[in-house]
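>>> Below is the structure, and that's it, no one-letter string:
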C-alpha cells in the first residue's frame, strides 16, 4: 500500500494526455466561444432595441465574472476535487446559454450568459488549467500549449458556425445549441483523474485491489461536520491565495496599471469588428470570417513567440511593451480599413500582435514578484482585470452611441493599448538598489511554470528589480 502521506509524482504522460484533452475541450468551450460572441452583437441590439453600450454589458459581465471568481474556482477544486468542480462548471455554463435562449429582455441575457455562464467558466477554466499543470513537469510547456490551443481552434471555426446557426434556427435556437455544446465540459470533467488516484492505481495493483483512493481530493458524502470542515478548508485555501501587500511593490503596481489599461481595451476589437464590417455593407459570413482570420494569426503568433529564446538585450518586458504598442498603432490605423481586404489585413495584424503579448504577461509578473508571491499576484491580477473588463466594452459602446461611428471605439482601444505598452518601458528607468550590486541572491533560482502560458522562468525567491 502506498504511503498516504507521500506526495504523488506527476506522471508526465500516460493519463496526463487525457487530462490535456479535457483542458483542450474546456479551453475551446470557454475562451473559444467567448471570443466568437461578437457574431450575436447586432442581433441582440436589434432584437431588444438596445444601445451598443447596453448590448456590450453581456460580454463585459461574462468576462468580469469569470475573472473575479477564477480564484474561487481554483480554491473549490482544491477542496472538493477538480473533477466535480469542472463538471458542475459545465452544467452552469450550459444552463446560462439555455436560459438565455428564452430571454425576453436584455436583463435576462445579463443574468444568463453574463452571470450564470460566467460562474461556470470560472469553475472550469481555472480548474482545468491547474490540473494540467499538476500532471506534468518536464513536458508542462507542451501540455499547456496544447491546452490553450483549444481556444484558438474554437475561435477559428465558431464564428461562421454561429452565423449559420442564427440563419437556420434564429438567435434563440443558436443559444440552445451552444448550451448543448457546453455539456461537453461534463465529459471533459469526467476525464480528470486526481493524482492521488493515479498513484494508488499504479501501486495497488494486487489481486482484488482495483479501487482508486482519491479521498484526499474528492469530498466524500457524510455528516454535516465533514461539510463544515470542507467549507472551512475552502475559505482557508481561498484566503491563502491573496497577499495584497504585493501591490505595494512599485514595479508591480506599475505593471498592474499597464494590465488594467490593456484589459480595459482588450475585448473591444473582437466585439465590434463584425458590427463595423456589417456597417460597411460587408456580407454576414464574410464579416464573421474576420474573427476566424484574427484567431489564425493569433495562434501562429503564439507558437512563434514560444520559440523565441530569451535575450538579455530584449527581455520579455520589452517584448510585452513592443507588442502592445504595435497593437495600439494597428487599432489607431483601423479606421482606414473600409473594404473587406483591408479589414482582413487589420484582422491579421491585430491577431499577430495580440498573440505576441498575451503569452508574456504572466512571465513578466512572475519575474517581478518571484515564485512565492506569484499565486497571490495572479489572484489580484484577475480581480483588476475583472474591473477593467466590466467597464471597457460598455464605454466603447457608449462612444458609438454618441458618435454613430465604430471608428471612435477602435481609436479608444488603440490609445489604451499604446499607453499600456509604454508603461513597461518605465521599468527600465528603475535603477538597481545598492544591495543588488554588492550581494548575491541567497535564494537559489527556482523554475516557475505559468499555468496559463507556456514560458519557463528562472527567478530568485524575492522581488526581482527590473
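Perfect, thanks for sending it. Predicted model, so just to flag it, every value in this text is computed and none were measured.
>>> From here on, just use CA atoms for contacts and neighbour counts.
Will do.
>>> What helices and strands are in contact with whichever strand or helix holds residue 355?
Under the criterion of DSSP states H and E, residue 355 resides in helix 340-369. Identification of packing neighbours for helix 340-369 by 3 or more Cα pairs under 8 Å, 6 or more residues apart in numbering; DSSP states H and E yields helix 250-279, helix 284-307, helix 316-333, helix 374-403, strand 456-459.
>>> right, and residue 92 touches residue 115 too?
No. Contact criterion Cα atoms under 8 Å: residue 92 and residue 115 do not qualify, at 9.8 Å.
>>> try this one side by side with the last:
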C-alpha cells in the first residue's frame, strides 16, 4: 500500500521526456511570448496613453505597475487552481481573461477605466504564466533545465517582437486600433492553453490531482499506521499457515505479533486523532498549511529568493518603462527608440536560452544570479550615456542579464521546494515579483517628477541592483542552517 502510494506520487513528473512533452515546451514558449508581448505593450503605449488622457508620468506608469503586480499576484491563485483543476483548464481561463482585458481597453475613456482593464488582463496573464511554467516542470524530470530554458526564452521572443510591431500598428491604426489588433494576437493564448494536458503517467494511474495531493500529504504517522496494519495481516497469515509440529510455539508468537501490531495501531491512531483535533482547533495553521506557506519555515533560501525577487523587480520594471523616453530626450526618432526595446528582447531571449549552459559550467545557480544582478546594475548605469549606440548596448545587456536571472530563479524555486509544491511556491515567488513590479515604475516615475532627470532615475535603480547582488552572498549561510524540505517524488532533502 505504501509502495503504490509513492509510485503514484512520483508519477506526476515524467522520468523520460515524451513526444507530447516537446509539444508542451513549444506551447509554453509561445504562450510566454504572448504574455511578454502583452506586458511590453505598456512601454510602447506609454506616450500615447499619456497624451490621450493628459496625465503625468506617475499616473501613466501606474498602468504597467498594476498589470505587472496583478499578473504576479494571480500566479498564486493560478497555482492553487492548477492543483485542483489541472494546467489545461487554468491555461484556457487565463487566455480568455487576458483577451477580455485587452479588448476592453479599446473603449476606455478615462485613465481609471484603463486601470480596471489592466487588472482583468493581469489576472489572466498570471494564470497563463504559471500554467506554462508548471506544465513544463510536470513533463520533464531529466533535462528540465534545458526544457525550462527553451520555454522561458519565449519571454524574450515576445519582448523582441512587441515594440516594432505595436509601433507599426500605432502608425497605421492609431491607439485604439492598435489595442484591438493586440487583443486579437493575445487571444492565441487560449489555443496554446489547450495543449497543456496531463503527463501520460498521470492519465495511466487513474488518479486526479485531488487524490494525488491527498497521497502526498500523508504524514509519517499515517505511514506508521499502514506498517502496523501490515504487521497484523502478516501475523494472521503466519498463524493460518503454521505446521502442526510447532503449532503451539507459532501460535504464541503469532498472538504476540498481533498484540504488538494492535498496540502500534492504537498508539499511532491516538497520535493521529490528537493531531487532527489540534488542527481543527487552529484554523489559521490549517489555512497556512493548505496554502503552502509553511515552506518559509523549512527553506530559508526560498525566503531569501522571494526577497530578492521583490528587490530585483524594482529596477527591471522601472528602467524598462523609461528607455524610450530617455532615447527621445537626446533626439532619437520614435521608431529608433522603440527598437531599443527590441534589443532588450533579443538580449532576454539569448539570456533565457543560455542559462542552462551557464549553470553546467561548474557555476552554481546562485553565483550565476549574483553575476547577473551586478551586470544588470552596470547596464542601468550605462543608460545614462548620451549616445544611441551606448543606449543600444545597455538595453541589450539589461535584457541579457535579467533574462538569465529570471530563468535561473525558476530553477532555484523548483530546487528549494520540490515538485509537489512547485506551482504554489512559484505563485508565492511571483507575488514578490509583482510587489516589486508595482513599486518600481511608480517609484521611478515619482523620482522623475521630482528631479525631472532620467539620469537620477537610472542611478537610483542601479543602486537597487547592486544591493540585490550583495544579498545573494547569504545563500551558502542559509543552506547550512535551514531544515530543508523533503521532496516525496525524489526522496531527497532540498
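That came through, no problem. Please read these numbers as outputs of a predicted model, since none were measured by experiment.
>>> one step back: quick one: buried residues of the helix holding residue 355 of the first structure?
340, 343-369 (16 or more other Cα atoms under 10 Å).
>>> Going by residue numbers, what spans are strands in the second structure?
Ranges of strands within the second structure are 486-487, 492-493, based on DSSP state E.
>>> mean shift of the last one relative to the first structure?
In the superposition against the first structure, strand 492-493 of the second structure averages 3.0 Å from its aligned positions (mean Cα distance after the TM-score superposition for the first structure).
>>> same question, the first one
After superposition onto the first structure, the mean distance of strand 486-487 of the second structure to its aligned counterpart is 8.7 Å, using mean Cα distance after the TM-score superposition for the first structure.
>>> separation between residue 422 of the second structure and residue 428 of the second structure?
From residue 422 of the second structure over to residue 428 of the second structure the distance is 10 Å, taken as Cα to Cα, to the nearest Å.
>>> again, but for residue 314 of the second structure
For residue 314 of the second structure relative to residue 428 of the second structure (Cα to Cα), the value is 17 Å.
>>> Going along the chain, name the helices of the stretch 101-250 of the second structure.
With DSSP state H, counting those that start in this stretch as the criterion, the stretch 101-250 of the second structure has helices at 111-139, 144-186, 188-193, 200-205, 209-216, 220-240, 247-281.
>>> Deepest in the core, which of those helices is it.
helix 111-139 (a mean of 26; mean count of other Cα atoms under 10 Å).
>>> what's that helix packed up against?
Helix 111-139 of the second structure packs on helix 19-53, helix 57-85, helix 87-104, helix 144-186, helix 188-193, helix 422-451, going by 3+ Cα pairs under 8 Å, 6+ apart.
>>> For the third one, name the packing helices and strands.
Contacting helix 87-104 of the second structure under the criterion 3+ Cα pairs under 8 Å, 6+ apart are the following elements: helix 57-85, helix 111-139, helix 144-186, helix 188-193.
>>> swap the cut-off to 10 Å and go again
helix 19-53, helix 57-85, helix 111-139, helix 144-186, helix 188-193 (3 or more Cα pairs under 10 Å, 6 or more residues apart in numbering; DSSP states H and E).
>>> Over to the second one?
For helix 57-85 of the second structure, the elements it packs on are helix 19-53, helix 87-104, helix 111-139, helix 209-216, helix 300-321, helix 422-451, judged by 3+ Cα pairs under 10 Å, 6+ apart.
>>> Could you give me the buried positions within the last one?
Meaning helix 422-451 of the second structure. Here helix 422-451 of the second structure shows 422-448 as buried, counting by 16+ other Cα under 10 Å.
>>> Please apply the same query to the second one.
Judged by neighbour count using 16+ other Cα under 10 Å, the buried positions of helix 87-104 of the second structure are 87-104.
>>> Would you check the span in the first structure matched by it?
Here helix 87-104 of the second structure aligns to the first structure at residues 82-99, judged by TM-score structural alignment.
>>> Check the mean deviation of that stretch from the second structure.
Mean for stretch 82-99 of the first structure is 1.3 Å (mean Cα distance after the TM-score superposition for the first structure).
>>> Lovely, talk soon.
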